[in-house]
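A.B. asks: Below is the structure, and that's it, no one-letter string:
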């Protein structure tokens, strides 16, 4: 039985999707804890309501990034997780922290990486005039918003799209691909070879959505 720790900074809608998919799908795993860097994060209440342990490591109580990361790692290691999942965790992590959890640290980014790393990804996509936009689940490496790609979701950019509308349409896709990636990990099905992630047995690692923003038929975590 694998143990998962999820890190959030706010509502944690991807955390909710993972918790629900784990319970519904009978994964060989349990959510050991949800940890936030903000005591006011709404997702903490969701976790408590589902009987999941919660913890807060407030970054504002630490003088620098290194000391915060050390305190965060101590909190995480108290649950001895097999996997650490960043679900809207809005902190840039130090190289030491990332190396500590190498190969067992996942993140989701709202773009088709390697395009548009960093913030304001939906605006970046619109400004670039791309016709496809999406989200990426990847293993975390010290380079920001890089690392081996586990799964992506793509949707077409509509003529009247705004950054806000893209964010809303993409969220449904995020809620499908992130649980799927986590499930593959806990089932021991992910292999990284020369920086490329393979799923064994193979499953599609790209989800395409239609214009209305509804995931393609048959898509599920």
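C.D. replies: Received the coordinates, thanks. All figures in this text were calculated on a predicted structure; none of them were measured in a lab. Numbers count the residues shown, from 1 in each chain.

A.B. asks: switch to C-alpha atoms for all contacts and neighbour counts from now on
C.D. replies: Fine.

A.B. asks: Can you check which helix is longest in the chain?
C.D. replies: In the chain, assigned by DSSP state H, the helix with the most residues is helix 163-186.

A.B. asks: for that one, which positions count as buried?
C.D. replies: Residues of helix 163-186 classed as buried: 166-167, 169-186 (neighbour count, 16 or more other Cα atoms under 10 Å).

A.B. asks: also this one, for the comparison:
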């Protein structure tokens, strides 16, 4: 497939961007149905932005939004996404509640990776919640973003066994490996399905 036919994906991050990196590297496969056209986020000094730049991906930095500038931030973000002709947006460790207007603007085209087996443990502190509950498995979920926090349609999940003696840190590390496998695959399946005339 030619680069012109590939779906144009933007990635939003807040931190080191390991899931973003997984997408960038997956996109280098000739048969990958998407390409990463832009990386941005809510922290101009996020390590992941420097990584994306080093890998030759376009980065746009914005000042961290405050309560007063949050609406402007999301308006500016939407503008640069449109200017980059992004067709899909992936939230890869983007630690902001996305306002309803932004969600509506990208309806059916914004995906999120969440470190639990949704609908279990929406929001934060998912690993400690799974450990505290005595669950046999934790895991991760890729879902479409809707106005309901971590409540959109589930596209894919991977289970991760909880081992005896697991801590939040040790569980988080294994779940992150699963995330790096799941997100590129789920995104590829979704954009292929969206673009398939059948």
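C.D. replies: Looks like it came in fine. Treat the numbers as computed from the prediction; the structure is a model and nothing was measured.

A.B. asks: Contacts only, for residue 191 of the second structure.
C.D. replies: Neighbouring residues of residue 191 of the second structure by Cα atoms under 8 Å, 6 or more residues apart in numbering: 7, 33, 34.

A.B. asks: Distance of the first one relative to residue 115 of the second structure?
C.D. replies: So that's residue 7 of the second structure. Distance of residue 7 of the second structure to residue 115 of the second structure, given as Cα to Cα, to the nearest Å: 25 Å.

A.B. asks: neighbour count winner among the two?
C.D. replies: Neighbours were counted for residue 7 of the second structure and for residue 115 using other Cα atoms under 10 Å; residue 115 has more, 25 against 21.

A.B. asks: So the residue nearest to the more buried one when sequence neighbours are not counted: helix, strand or coil?
C.D. replies: Among residues not flanking residue 115 of the second structure along the chain, residue 140 sits closest, at 4.3 Å (Cα to Cα, 6 or more residues apart in numbering). Following DSSP: H, G, I helix; E, B strand; the rest coil, we place residue 140 of the second structure in the strand state.

A.B. asks: ok, residue 140 of the second structure touching residue 175?
C.D. replies: Yes: counting by Cα atoms under 8 Å, residue 140 of the second structure touches residue 175, with 6.7 Å between them.

A.B. asks: Quickly list what's touching both of these two.
C.D. replies: Common neighbours of residue 140 of the second structure and residue 175, using Cα under 8 Å, 6+ apart, are residue 115.

A.B. asks: Residues contacting stretch 107-116 of the second structure, please?
C.D. replies: Stretch 107-116 of the second structure has contacts (Cα under 8 Å, 6+ apart) with 87-93, 103, 122, 126-127, 138-146, 150, 175-176, 179, 183, 187.

A.B. asks: Under the alignment, what does residue 34 of the second structure map to in the first structure?
C.D. replies: Aligned by TM-score structural alignment, residue 34 of the second structure pairs with residue 29 of the first structure.

A.B. asks: Whatever residue of the first structure lines up with residue 153 of the second structure: neighbouring residues, count only.
C.D. replies: Counting by TM-score structural alignment, residue 153 of the second structure corresponds to residue 148 in the first structure. Neighbour count for residue 148 of the first structure, taken as other Cα under 10 Å: 20.

A.B. asks: next one: the one 4 residues further on
C.D. replies: When counting by other Cα under 10 Å, one arrives at 26 neighbours for residue 152 of the first structure.

A.B. asks: for residue 76 of the second structure, same thing?
C.D. replies: Other residues near residue 76 of the second structure come to 13 when the count uses other Cα under 10 Å.

A.B. asks: Then residue 87 of the second structure?
C.D. replies: By the criterion of other Cα under 10 Å, residue 87 of the second structure has 17 neighbours.

A.B. asks: Which residue in the first structure aligns with it?
C.D. replies: By TM-score structural alignment, residue 87 of the second structure lines up with residue 82.

A.B. asks: Doesn't residue 122 of the first structure belong to a helix?
C.D. replies: Yes: under three-state DSSP, residue 122 of the first structure sits within a helix.
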